[in-house]
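J.: sequence plus predicted model, see below.
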Amino acid sequence: MSTFSAPKGVPDYFPPVSASFLAVRETLVQAARLAGYGYIELPVFEDTALFARGVGESTDVVSKEMYTFTDRGGRSITLRPEGTAGVMRAVIEHGLDRGQLPVKLAYAGQFFRAEQPQAGRYRQFHQVGVEAVGVDDPALDAEVIAVADAGFRALGLTGYRLELTSLGDATCRPQYRETLQAFLAKLPLDEETRRRAEINPLRVLDDKRPEVRALLTDAPLMVDHLSAESRAHYEQVKGYLNDLGVKFAENPRMVRGLDYYTKTTFEFVHDGLGAQSGIGGGGRYDGLMEQLGGQPLSGVGFGLGVDRALLACQAEGLAPGDVARCDVYGVPLGEAAKSRLVALAAPLRAAGVRFDLAYGGKGLKGAMKGADRSGARFALVLGERDIEAGVVQLKELSSGEQVQVPLADAVNSVLGALGR
């Protein structure tokens, strides 16, 4: 046996499950494409200060979960724990904010957090995200949420819900912060939690410990302290979501795990996943771009968990994607037959047909087992007599029905059988 194994908390995806993984990722990205989001590919690692400043030093992500190391040049580098800060850096660095606004970008890839691994919570995880930068419009908030909802619906998911709230803006957050800190000061909190309350009291509301949550039952809520502008923005977002047919439930106690969120904040939750029920979320971040050295432009976006969306599909008995490795499987009986079928591979694949064949000199029985395992619809069976007659046997694997087709016209015959 191999002495090597995957790092703890890092999932492997291989056939047939990898087909569903790819389908989930592509479906979520496609939902963004349909709304006009262009694709951006980001570095897997960035300057550590980008995440410390952008995500927030009081967050668990920055203080406990980042994979940070010093490179050969003595620079502090961090494997990306989330996508928004990297997108903002790219927008600023390449002047994308100097053109038409909003800048609408979508991304997909791996992210890294040194968390305690458990079901649906990995140290290397995959996300699809979007960011819409440069316009503070409640309709844009609603569009971003609707794109995420459309992606989940396109997967066939039904057992999830959208939770929504507002975290206010710069005009009402400071006053609420003081009110919340005054409330927390009266509670018997441990020293670490008390220090967190001094840096960012909203983070305390995100504490998952039952004993702390019990103390927070009567904590003041941000939605009760919104400014007139934030309240109007929130009401308009809800109105646009209704116009878009996106169902939601208000959750005034929701606090996202990143410091940059303002105003609209949301999370998609699937109860079929147990404790790690979140499958995606996001919100507006009006001060982030300026904080990272750019223009004072607003932004809104989301990050959707590909791993968790796949688990949600499995919980609902869904298998997105085609788990078949190929459409047609070649079964050569002898070297001459193998040579002829190998020659067919290029034109079939060029025509969009997924084609594989039996290698290694297998006999008919072994080769047909390979055809069945491949998930192919058809097998092309070719022997010496077939070559002499100028034909090949086209066999439908589900029914066992077999017909002879001209070897010289095999490509067109296969395309016709596949309905292409």
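T.: It's in.

J.: for the rest of this, base every contact and every neighbour count on C-alpha atoms.
T.: Fine.

J.: wait, Y160 touches F268, no?
T.: Yes - using CA atoms under 8 Å as the test, Y160 is close enough to F268 to be in contact (6.7 Å).

J.: so for those two, which sits in the more crowded spot?
T.: Ranked by neighbour count (other CA atoms under 10 Å), Y160 and F268 place F268 first, with 21 against 18.

J.: what helix or strand is that one located in?
T.: strand 262-270 (DSSP states H and E).

J.: ok, S20 next?
T.: Here S20 is assigned to helix 17-33, by DSSP H and E.

J.: any chance you could list what contacts the helix or strand that comes right after that helix?
T.: Downstream of helix 17-33, the first helix or strand assigned by DSSP H and E is strand 38-39. Applying CA atoms under 8 Å, 6 or more residues apart in numbering, the contact partners of strand 38-39 are 104-107.

J.: how about the next helix or strand after strand 38-39: buried residues?
T.: Sequence-wise, the next helix or strand downstream of strand 38-39 (DSSP H and E) is strand 45-47. Neighbour-count burial for strand 45-47 flags 45-46 (criterion: 16 or more other CA atoms under 10 Å).

J.: alongside the first one, take a look at this:
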Amino acid sequence: MAEPSHPRSPAGRRPGDRDPVRWELWRLPRPAVALVLAVEAAALASVVANLADPGRAPFTGEAGALAAFLTLLSVVHTELATGIERIRRRASETSYFDLSSVWTFAAALLLPPALAAAVIAVVYLHLWRRVWRPAKVPLHRHVYTTATVVLAAGAAHSAVEWAGGLPASPDDVAGVAGIAVAVLLYVLVNTVLVAGVIALTSEWPGLRCLVGRLDDNALEVATLCMGGLAAVAIGATPWLVALVLPPILVLHRAVLVRHLEEVASTDGKTGLLNSAAWQAEAARAVLRAQRGRGTAAVLILDLDHFKLVNDAHGHLAGDDVLAAVATTLRGGVREGDLVGRFGGEEFVVLLADLPPGALGRAEVRSVAERLRRMVAELEVPVCTPDGNLTIAGLSVSVGGASVPDDGTTLEQVLKVADASLYAAKRGGRNLVRIAGPVQIPAPRTAAG
């Protein structure tokens, strides 16, 4: 199930975390705090309302045994996958999806909502102790995630009840449809609530950060489908549900491999693609442009006099500047454009799906100028041996080239863009130079 990732919240716990007045929750924006508290109150109210419902069927010993059985399976699952999940938790920078929903979803389909909520509470308490707390996940995020799961489980249970219960025979189409609707509602409720708190916590973080990537959501749907199969298996032959454990553990390892591949392709200081990963993805984008007879462009950006920052304030302050510039560049282009760190103080951007001819070249220049201005306006707070300072007056020189006008391969276009970059450096720095028949000098500022 998805867990919110708050961009403004540090991941680690602090000494004051045990003091409710100093909880990290209160440092979030007020709308986000209001949503968190409202969702948690709604989850608690739903459980209380179910318990107080006079038409509710009384809990039976069979239901209690089933709840204990699902909880036990979840505990065994978590213990077998603890090491993998801790690595995944540390490697994931955005919304994080765990695979415990196979058991919480089964509980939602098989048990009354209040008893299913009890299973969810125990499952997530165990996850907290074994996975999330060792990975330094803030407590308020854990509690909020638990509340969203309780509400999602309640919606899923209502869908199955509406369909008349779980499938009782091979031709029970309504029962199968009920499980399908339950999967959709479970995902929808959780996604909306997680996306809502992320959106209120920061400025627009991008659709991927809000709802997770497509493959993350596909993983969640697949896990819920396994939970539906587990619920049906328990209804027929309970011990068959043990067969769910091996494929779930294999799925854990497959997802871990993907996360480690992402870490290997990411620059540790900036969070951008590293040089090798950027070139691999950019080469594919250039090839797609060639096949579709489209246009793409490459920008190479080099921070001017960056050595002076390191010499004056230290390499840690320089790292902060690199990270701030990387965030600025990422925010200054479209979501589908590729931004990478080329090495040292050099960055690269691939602009895809540009209009052909003069219009495309004008757009490349416009984007390059926008990025140059954004870096010039940047103010970076840093901590130095001399105290907290703000580094300003940065500038960047930019060179650009286009596909297919300036080359038909990534290597060719990079060479032309690099020559344009050095033309900008020779011209006085803090300039944009785009390869082509016409060069219009960019306006220079006092920082140049």
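T.: Received the coordinates, thanks. Just so you know, these numbers come straight off a predicted model, no measurement behind them.

J.: just give the TM-score of the two.
T.: In this superposition the chains share a TM-score of 0.25, using TM-score structural alignment, normalised by the length of structure 1; 161 aligned residues with a CA RMSD of 6.2 Å.

J.: residues near E198 of structure 1, how many?
T.: E198 of structure 1 is flanked by 17 other residues according to other CA under 10 Å.

J.: thinking again about what came up before, what is the most widely separated pair among the contacts of strand 38-39 of structure 1?
T.: Distances among the contacts of strand 38-39 of structure 1 were taken as CA to CA; the most separated pair is K104 and Y107, at 10.5 Å.

J.: overlap of the contact sets of these two?
T.: In contact with both K104 of structure 1 and Y107: V130, using CA under 8 Å, 6+ apart.

J.: higher neighbour count, the two?
T.: Between K104 of structure 1 and Y107, counting by other CA under 10 Å, K104 is the more crowded of the two (24 against 21).

J.: strands - which of the contacts of strand 38-39 of structure 1 land there?
T.: Counting by DSSP state E, the part of the contacts of strand 38-39 of structure 1 found in strands is 104-107.

J.: how much space between the nearest residue to Q404 of structure 1 once chain neighbours are set aside and A185 of structure 1?
T.: The shortest distance from Q404 of structure 1 to any non-neighbouring residue, by CA to CA, 6 or more residues apart in numbering, is to Q393 (4.7 Å). Distance, Q393 of structure 1 to A185 of structure 1, by CA to CA, to the nearest Å: 80 Å.

J.: other SSEs contacting the helix or strand harbouring A152 of structure 2?
T.: Secondary structure from DSSP H and E places A152 of structure 2 in helix 139-162. The contact analysis (3 or more CA pairs under 8 Å, 6 or more residues apart in numbering; DSSP states H and E) places helix 139-162 of structure 2 against strand 2-3, helix 30-52, helix 101-110, helix 113-127, helix 173-201.

J.: and the angle for the longest one with helix 139-162?
T.: Comparing the axes of helix 173-201 of structure 2 and helix 139-162 via axes from the mean of the first three to the mean of the last three CA atoms, to 10 degrees yields an angle of 160 degrees.

J.: test my guess that A309 of structure 1 contacts G278.
T.: No - between A309 of structure 1 and G278 there is no contact under CA under 8 Å: 9.1 Å.

J.: neighbour count winner among these two?
T.: Per other CA under 10 Å, whichever of A309 of structure 1 and G278 has more neighbours is A309, with 26 against 22.

J.: surely that one is in a strand?
T.: No - applying DSSP: H, G, I helix; E, B strand; the rest coil, one finds A309 of structure 1 to be helix, outside a strand.

J.: more crowded one of Q393 and A185 of structure 1?
T.: For Q393 of structure 1 versus A185, neighbours defined as other CA under 10 Å are more numerous around Q393 (21 against 12).

J.: how many neighbouring residues does T70 of structure 1 have?
T.: T70 of structure 1: 11 surrounding residues under other CA under 10 Å.

J.: setting aside sequence neighbours, what's the nearest residue to it?
T.: Per CA to CA, 6+ apart, closest to T70 of structure 1 is S76, 4.6 Å.

J.: how much space between that neighbour and F69 of structure 1?
T.: 6 Å.
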